[in-house]
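Novice: how would this look folded up:
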Amino acid sequence: MSMNKLDFVTEALEKLKDAGLLINIRTIEGPQGSWITVDGKKVFNLCSNNYLGFANNPQLKSAAQKAIEEYGVGPAAVRTIAGTTALHKELERKLALFKGAESAITFQSGFCANLAVIPAIVGEGDVVLSDELNHASIIDGCRLSRAKIIRYEHCNPADLQAKISDEKGACRMLIITDGVFSMEGDIAPLPEIVEIAEKFGAITMVDDAHGEGVLGRGGRGIVDHFNLHGKVDVEVGTLSKAFGVVGGYVAGSKRLTDYLAQRGRPFLFSSAVPAAGVAACIAGVDILTASDSLVKRLWDNTAFFQEKMKAAGFHLGNTKTPITPVFIGEVKIAQDFSQRLFEEGIFAQAIGYPTVPIGRARIRVMLSATHNRDDLTWATERFEKTGELLGIR
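Specialist: Next up, the predicted model:
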């Protein structure tokens, strides 16, 4: 008797379950905020990317509602045929001004932006040098390009230089790094990377998904943070984290964005972002352009919470940002820790392999400008209690 051709799926799921790697996908009821309802329970939200509270901001919601009345609920076309509206052009213009770049082009997500730009600028015969902890979208974009992929040690310019030195015969070389690493919270050594790129004639690209709205003046990102305007060739950003909506973009020279409009496959072959999302993103850019108060509040909350967690004896790694990994070690213990926190009223998910290496499981806490100090103090007390129960400090 032959096996069902999809039996391997059942076996794979069982193996994940046995190893403690099966992801528990919880259901959110209502908008993102400091407190949310998850699986019917009101909990303190410590794991969304809603850095500035934009996901339920009244100005963004009003802009989205107005856009629906004017443009409808969907574009019904790709950008290159009938999907580009005046709103898309306005967002791209304002993003370029915000980033201090000559031009910007938007995509359906940050993931799509990476899938668009990497295969468009490198291919067979070229070399990509990629930080070993770069995001999955960068990894997939590199694979699609068919270029030779060389991973260098995480945030290690010396290793990058040693490896790029051996690749002088390549047609083109591209160095790619996350700006802020989403699981560690550390920041790429971008000045050193730019210096190496200039020395070897390589193209530089930074994915600033977790730097937008967080680093730099008023959240303008890692290039602004290091004052490297004009020295980074490709800046990729997302509109689904600090901006609270959905979408991605590439900022750089106008010739780069013109080229991506001709060769970026997600731009060419996937429907445009609906007007409501685009209008909400415009409102978010307008808020950050006018004031840095939300960014300052985010950083105040970050310093407050991280200091309390360190004082309680928790290991937070080398984070330099609001991303706060609370290292546990074994994935099953991390999942137990997360479940016990949930029972105490805290929503903070465990993250294990393959997102992070085996033995490096953690609770990843994401701070927000919407949090207040009383709630953060209460949360650290719940962490302490759970840590004591599980023998983790």
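Novice: okay, CA-based contacts and neighbour counts for the rest of this
Specialist: Will do.
Novice: residues near A334, how many?
Specialist: Residues within reach of A334, counting by other Cα atoms under 10 Å, total 25.
Novice: how much space is there between it and P357?
Specialist: As defined by Cα to Cα, to the nearest Å, A334 lies at a distance of 13 Å from P357.
Novice: Kindly report the same for A104.
Specialist: In this structure, A104 and P357 are separated by 35 Å, where distance is defined by Cα to Cα.
Novice: Have a look at these two and say which one is more surrounded.
Specialist: Residue environment comparison for A104 versus P357 gives the larger neighbour count to A104, 25 against 12, counting by other Cα under 10 Å.
Novice: Verify the stated contact: V78 with R265.
Specialist: No - when contacts are counted by Cα atoms under 8 Å, V78 is not listed as touching R265 (10.6 Å).
Novice: Touching both of these two, which residues are there?
Specialist: The contact sets of V78 and R265 do not overlap (Cα atoms under 8 Å, 6 or more residues apart in numbering).
Novice: ok, how many other residues are close to K254?
Specialist: Using other Cα under 10 Å, K254 has 15 neighbouring residues.
Novice: Quick check: it vs R93, distance?
Specialist: 11 Å.
Novice: joint contacts of those two?
Specialist: Between them, K254 and R93 share the neighbouring residues S103, A104, with contact defined by Cα under 8 Å, 6+ apart.
Novice: A312 reaches E384, doesn't it?
Specialist: Yes - A contact is recorded between A312 and E384 when judged using Cα under 8 Å, the distance being 6.7 Å.
Novice: F269 is in contact with C112, correct?
Specialist: No - distance between C112 and F269: 11.1 Å, which falls outside the contact criterion (Cα under 8 Å).
Novice: Could you count how many residues lie near A242?
Specialist: Residues lying near A242 (other Cα under 10 Å) number 25.
Novice: oh sorry, the question was meant for C171
Specialist: Quick note: C171 (other Cα under 10 Å) scores 12 neighbours.
Novice: Before we compare anything, build this one as well:
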Amino acid sequence: MSQLPWHSQLQQTLTERKAAGLYRRTRLRDGEQGVEVVLDGRKMLSFSSNDYLGFAAHPALKKAFIESLDQEGVGSGAAHLLTGHSRYHHQLEEALAEFTGQQRVLLFSTGYMANIGVIDGLLGKTDVVVQDKLNHASLLDGGRLSEAQQLRYPHAAMALLHQRLHTAANSRNKLIVSDGVFSMDGDIAPLPEIMDLAEQHKAGVLIDDAHGLGVLGQNGGGVIEHFGLTQQKPILVGTFGKAFGTAGAFVAADEVVIETLVQQARSFIYTTAQPPAIAAATLASLKLVQQETWRRDKLQQLIKQFRDGADQLGLPLMPSQTAIQPLLIGDDKKAFKLGQDLEQHGILVGIIRPPTVPKNTARLRITLSAAHDAEHIDKLLGALEASYGH
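Specialist: Got it, this is the predicted structure:
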């Protein structure tokens, strides 16, 4: 058995992580993603996925996926710039450009790859990237991967973003980077203020709207539509693994930005294109996102029902109007125990601890879906009432 020379150090770190209540492990799901899942052999009511519109196992997506398999096979077999770019990929890029109101779209195999690719692809040594401290790990890693100077501002603090931009006044290029909906807090970035500051300081803006796209806005256009931005738009990163129910990601921007990424984004150039069937299923999902507005309406009703019920129970919910509803616990072990207690009631939620969130802000990350019903919310509230404070 091959071993690293520092094997004992790694073992010690793992032991310490376990003792601190920070250990993680994968869990085995059998069957489809949905509001009721079989996890580790046990049927659970799940509030622990990002399938916000209930599309992950939708018949229309399955049908599109299967039909495209007969035409295109399984693997794309090459990078987009070689022979991996199928007609389905092309059609999806065109449909997304129309949907987002941007000049052009570029597909990436994952959201992580899109975020590291777009930041590294657009910035160099004499540039500055200014990020919200609570940005997703992939955005922070994109900044670290690039040679640009890294600046951070406290979460959603616009006065301090203004200060950081002032500090970077002599830099060649400045890029402000933020989540659209913050994945662990559920709150929405103050995008109009960010755009105003960008104009004032001659900076670009990149918004990762992984958790807003499909969910926010009348047509599911995400945080940009939510705020009614029609003229100046940020560069947009969107993912398909959440509300769209498939996998992969895209960047939407103007022609020059996208062509620059085609030439310079390493995570686009040097990887195999996602299977064409995924693109075909996402095309089907995109239609449903726009047509079935009732899903967003229902989701908002469920969010209100949950927040009203949690308020009556005196639960410390964080201020979120999105499908991500974090219950702030603080202590890591207490959060883990509460999550375990809920599982005894057949309820599954995300147990989020550092380093995913700052120290002393461990929480239960409760995510709602349009596939949930009012009775599901009642069950969750009942389980929380029985478990919280015990």
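Novice: helix or strand for the residue most central in space within structure 1, which one?
Specialist: The structure's structure 1 has its C-alpha centroid closest to A209; by Cα atoms, centre = their mean the separation is 3.8 Å. Counting by DSSP states H and E, no helix or strand carries A209 of structure 1.
Novice: quick one, what contacts it?
Specialist: Shown here is A209 of structure 1, whose contacts under the criterion Cα under 8 Å, 6+ apart are G110, D178, G179, V180, V236, G237, T238, K241.
Novice: and the spatially closest residue to the last one that is not a sequence neighbour, how far is that from A162 of structure 1?
Specialist: It stands for K241 of structure 1. The shortest distance from K241 of structure 1 to any residue that is not its chain neighbour, by Cα to Cα, 6 or more residues apart in numbering, is 4.8 Å, and that residue is N49. Separation of N49 of structure 1 from A162 of structure 1 (Cα to Cα): 35 Å.
Novice: okay, the two: which has more neighbours?
Specialist: N49 (21 against 11).
Novice: quick one: the more buried one and R364 touch, right?
Specialist: No - in this structure, N49 of structure 1 sits apart from R364 without contact. The criterion is Cα under 8 Å, and the distance is 10.9 Å.
Novice: now the strands for the stretch 251-393 of structure 1?
Specialist: Ranges of strands within the stretch 251-393 of structure 1 are 323-329, 346-347, 350-351, 361-366, based on DSSP state E, counting those that start in this stretch.
Novice: what's next to the last one, contact-wise?
Specialist: Contacting residues not belonging to strand 361-366 of structure 1 are listed as 46-49, 51, 183, 322-331, 334, 338, 348-353 [Cα under 8 Å, 6+ apart].
Novice: next one: the third one
Specialist: Taking contacts as Cα under 8 Å, 6+ apart, the residues outside strand 350-351 of structure 1 that touch it are V331, A334, Q335, F337, S338, A361, R362, I363, R364.
Novice: What about those, which one has the most neighbours?
Specialist: Taking other Cα under 10 Å as the neighbour criterion, R362 ranks highest of those with 28 neighbours.
Novice: List the residues that contact the residue nearest to A275 of structure 1 when sequence neighbours are not counted.
Specialist: Residue nearest to A275 of structure 1 in three dimensions, not counting chain neighbours: A67, with 5.8 Å by Cα to Cα, 6+ apart. By Cα under 8 Å, 6+ apart, the residues touching A67 of structure 1 are A275, A276, A279.
Novice: and L165 of structure 2, which of the three is it?
Specialist: Local secondary structure at L165 of structure 2 is given as helix here, using DSSP: H, G, I helix; E, B strand; the rest coil.
Novice: Okay, it and A386 of structure 2: tell me how far apart.
Specialist: Relative to A386 of structure 2, L165 of structure 2 is positioned 48 Å away (criterion: Cα to Cα).
Novice: ok, now G75 of structure 2?
Specialist: The spacing between G75 of structure 2 and A386 of structure 2, counted by Cα to Cα, is 48 Å.
Novice: where along the stretch 251-390 of structure 2 do the helices fall?
Specialist: According to DSSP state H, counting those that start in this stretch, the stretch 251-390 of structure 2 carries its helices in the segments 255-264, 266-269, 276-291, 294-313, 332-344, 374-387.
Novice: Based on its surroundings, how many neighbours for the residue lying closest to V73 of structure 1 once chain neighbours are set aside?
Specialist: Distances taken as Cα to Cα, 6+ apart place P274 nearest to V73 of structure 1, at 6.3 Å, with adjacent residues excluded. Residues contacting P274 of structure 1 under the criterion other Cα under 10 Å number 25.
Novice: Touching, P274 of structure 1 and A77? I think so.
Specialist: No - contact status for P274 of structure 1 versus A77: not in contact, 10.0 Å apart, counting by Cα under 8 Å.
Novice: quick one on the thing from earlier: quick one: the residue nearest to K241 of structure 1 from V214 of structure 1, how far?
Specialist: According to Cα to Cα, N49 of structure 1 and V214 of structure 1 sit 11 Å apart.
Novice: who touches both of the two?
Specialist: Taking Cα under 8 Å, 6+ apart as the contact rule, N49 of structure 1 and V214 both touch A242.
Novice: all strands for the stretch 51-200 of structure 1, in order.
Specialist: With DSSP E, counting those that start in this stretch, the ranges of strands along the stretch 51-200 of structure 1 come out as 103-107, 127-131, 148-152, 173-178.
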